Each structure stands twice: as C-alpha cells, then as structure tokens.
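> coordinates only, sequence not included:
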C-alpha cells in the first residue's frame, strides 16, 4: 500500500467529514422525535473516524491495481454523497430531501464494497463496517421522516 495514496484518500474522507463540524446537530436535532434505537451521540464521531480510516486504507490498496476503475468510481461516488448528506439533513434541516442522498450513499457504499472485494479481500472487508453503518443510518433517516411528519426544511433565505 502506498502511504501517500492513503493520506490522499484520508484527506478526502476527512474533508467530507468536516461537514459535520460545519453543520452541527444543535437544538433542532435534539428536538426531533427519534426512534428508541437511535445510537448515542458519542458513537457517531467514533464510527465516522473509524470508517474514514478504513476506507482510506481500502482506496489506497485498490487504486494501484489493474482494473480498479469501477472501484475508484464507487469510492468517489460514496464520498460525494457522504459530503452532501450532512448539509442537506442538518444544514437545510431537510429530513425528506436527505433520503434520496442516503439511498445514493447506500448504493455507492454497496458498489464500493463489492468492487473493492473483487480486487482485494482486505480492501473489501474494510468497507463492510461502513455498509453496516450506512444501512443503520438509512433506516434511522427513514424513521425520522416517519416520526417527524410536520418537519419543514429551511428555505435558503432563512440560512
């Protein structure tokens, strides 16, 4: 594995993750109805830090391999959806509008998991916790839509 590639993928991951600092949960999120199985708040930064390290490792292992075009395309797709979800959900407070982004993220992570696994077992395995976490996040996103039917998104002029 090329250590410089690892740091490039890690930088991309943490850049996407920085949206969490730009759009913190705040009082609005605390006031939402959430399912009883919502993970505790302390778990989110632990999981995302772990996931970002793992997918940077996976990307660095696979990027140098012949035939990695689809794996790299799915890697890019997942980090783009990852970066987009937080500003829509927390920034615009658009719970419903974040669902299609979450679906795209789930598809991208699934594609990345499969294509990385086809090229390198350890790289594919590194995506498995991400796939599990995004599956839980998607279920949580859908349940929050259901539990907060009257929640209105912010308008751009309200920002």
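Looks like it came in fine. Because the structure is a prediction, the values reported are computed rather than measured.
> use CA for all of it now, contacts and neighbours both
Fine.
> all strands of the protein, in order?
With DSSP state E as the criterion, the chain has no strands.
> for the chain, which helix is longest?
For the chain, the helix with the greatest residue count under DSSP state H is helix 121-147.
> mind listing what's buried in that helix?
Residues of helix 121-147 classed as buried by neighbour count (16 or more other Cα atoms under 10 Å): 123-131, 133-135, 137-138, 140-142, 144-145.
> how far does it sit from the chain's center?
A distance of 8 Å separates the centroid of the chain from that of helix 121-147, by Cα atoms, centre = their mean, to the nearest Å.
> which strands and helices sit next to it?
helix 43-63, helix 95-119 (3 or more Cα pairs under 8 Å, 6 or more residues apart in numbering; DSSP states H and E).
> out of those, which is the most enclosed?
Of all the helices and strands packed on helix 121-147, helix 95-119 carries the top mean neighbour count, a mean of 21, counting by mean count of other Cα atoms under 10 Å.
> this is the other structure I want to compare:
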C-alpha cells in the first residue's frame, strides 16, 4: 500500500501544480476591450480554441513530468525535473502577465523566446532517460512556436506598442 501511495504522489503533485499554473495563467488572461481592440491576423484561431488547446498541453506536460520523474535514475535527475518544470511554469505565467496584465505584447515577444527554450530544454534533457516524456512536450513546443509567431504578428500590426 505504501508503495502504491508513493507512486501516486508524483501524479498528484504534478496535477496540482499544472492546475495551479493553468488557473493563474487563465486569471491573468483578460480578453476584454484592450485585447479585442488589438489588430490580429486573419489566421488567428478563434478565442474559444485557446482553453481546450491549453488543457491538452497542460495534461501532456503533466504526463511528461510524471514520466520523467518516475524514470529519473537518481535524486539529481529528479531535482532537475522539478527545476525544469518550475522554470517553465514561471515563464508561462510571466508571458500571460506581460501580454495581458501589463498589456505589453512587445515585452511578451522577448519573453516568449525564454518560454520556448524552457520547453526545448526538458525535451533534450529527458531524451536519454525518459523518451516519452520528451515526446509529450512536442505539442507544447509547436503551440508556443505558433503563439510566438502570432505574438510577433500582433506586435507588428499594432506598432508602436507602448
């Protein structure tokens, strides 16, 4: 029983953290008048698509964290799993803060590079010992790549952003 309980602990912790980050990011995402008045490209997905996309991405990131944690070969690797996901969570929330709360898509465009790298880094790091954990993060990397291009386009369409 204790062994089963300990095997559930990483799942519960990862799920709670993912939900917390998702809720925090969602709370910061204000699609009110300021956002609605921004010029956006015709190819931007509809607003309703973002919540389901992020739900899938967070579910896959949670699965990645759990898989990487369980397949880590030692304490140092498990600590790196925590550090990499904590960094990514922080950068994810920071992007929402910059873009929506501070209304600075130009600053968010700079920050999205670091967010993108914070997804690529665990993909590379986990490849040696937890290949599925790396693969679970690929949709996240693709989505943030798309979001970065969208962010760039919004900045260009609304220049100067101040």
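Arrived safely, thanks for sending. Being a predicted model, the structure only gives us computed values, none of them experimental.
> TM-score of the superposition?
Here the TM-score for the pair of chains, by TM-score structural alignment, normalised by the length of the first structure, is 0.87; 152 aligned residues with a Cα RMSD of 1.8 Å.
> the longest helix of the first structure: average distance to aligned residues in the second structure?
Compared with the second structure after the fit, helix 121-147 of the first structure shows a mean deviation of 0.7 Å (mean Cα distance after the TM-score superposition for the first structure).
> what range in the second structure matches that helix?
Aligned using TM-score structural alignment, helix 121-147 of the first structure spans residues 131-157 in the second structure.
> for stretch 94-105 of the first structure, same thing?
Going by TM-score structural alignment: stretch 94-105 of the first structure matches residues 104-115.
> any idea how far the longest helix along the second structure is from the middle of the chain?
Ordering each helix of the second structure by length in residues (DSSP H) puts helix 2-28 first. Chain-centre distance of helix 2-28 of the second structure: 14 Å, with Cα atoms, centre = their mean.
> so what secondary structure elements neighbour it?
Judged by 3+ Cα pairs under 8 Å, 6+ apart, helix 2-28 of the second structure is in contact with helix 47-71, helix 75-96.
> let's have these in CSV, adding distance to residue 33 of the second structure.
Formatted as CSV, these follow (distance: least, Cα to Cα, whole Å):
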stretch, distance to residue 33 of the second structure
helix 47-71, 14
helix 75-96, 16
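> and those helices: which comes nearest residue 31 of the second structure?
Comparison of those against residue 31 of the second structure by Cα to Cα identifies helix 47-71 as nearest, at 8.6 Å.
> sorry, back to before: as JSON lines, the helices and strands packed on helix 121-147 of the first structure with distance to residue 74 of the first structure would be great.
Output for these, formatted as JSON lines (distance: least, Cα to Cα, whole Å):
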{"stretch": "helix 43-63", "distance to residue 74 of the first structure": "10"}
{"stretch": "helix 95-119", "distance to residue 74 of the first structure": "5"}
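> what does stretch 83-96 of the second structure contact?
For stretch 83-96 of the second structure, the surrounding residues in contact (Cα atoms under 8 Å, 6 or more residues apart in numbering) are 21, 24-25, 28-29, 65, 108, 111-112, 114-115, 118-119, 121-122.
> mean deviation (superposed) between that stretch and the first structure, please.
Mean deviation for stretch 83-96 of the second structure: 1.3 Å (mean Cα distance after the TM-score superposition for the first structure).
> matching residues in the second structure for stretch 27-47 of the first structure?
Per the alignment by TM-score structural alignment, stretch 27-47 of the first structure matches residues 33-53 in the second structure.
> contacting residues for residue 115 of the second structure?
Taking Cα under 8 Å, 6+ apart as the test, what residue 115 of the second structure contacts is 88, 91, 92, 95, 144.
> among the helices and strands packed on helix 121-147 of the first structure, which comes closest to residue 32 of the first structure?
Of all these, it is helix 95-119 that lies closest to residue 32 of the first structure, at 10.4 Å by Cα to Cα.
> quick one: that closest one to helix 43-63, angle?
40 degrees (axes from the mean of the first three to the mean of the last three Cα atoms, to 10 degrees).
> how far away is the spatially most central residue of the second structure from residue 21 of the second structure?
Central residue of the second structure (Cα atoms, centre = their mean): residue 92, 4.9 Å from the mean position. Computed as Cα to Cα, to the nearest Å, the residue 92 of the second structure to residue 21 of the second structure distance reads 8 Å.
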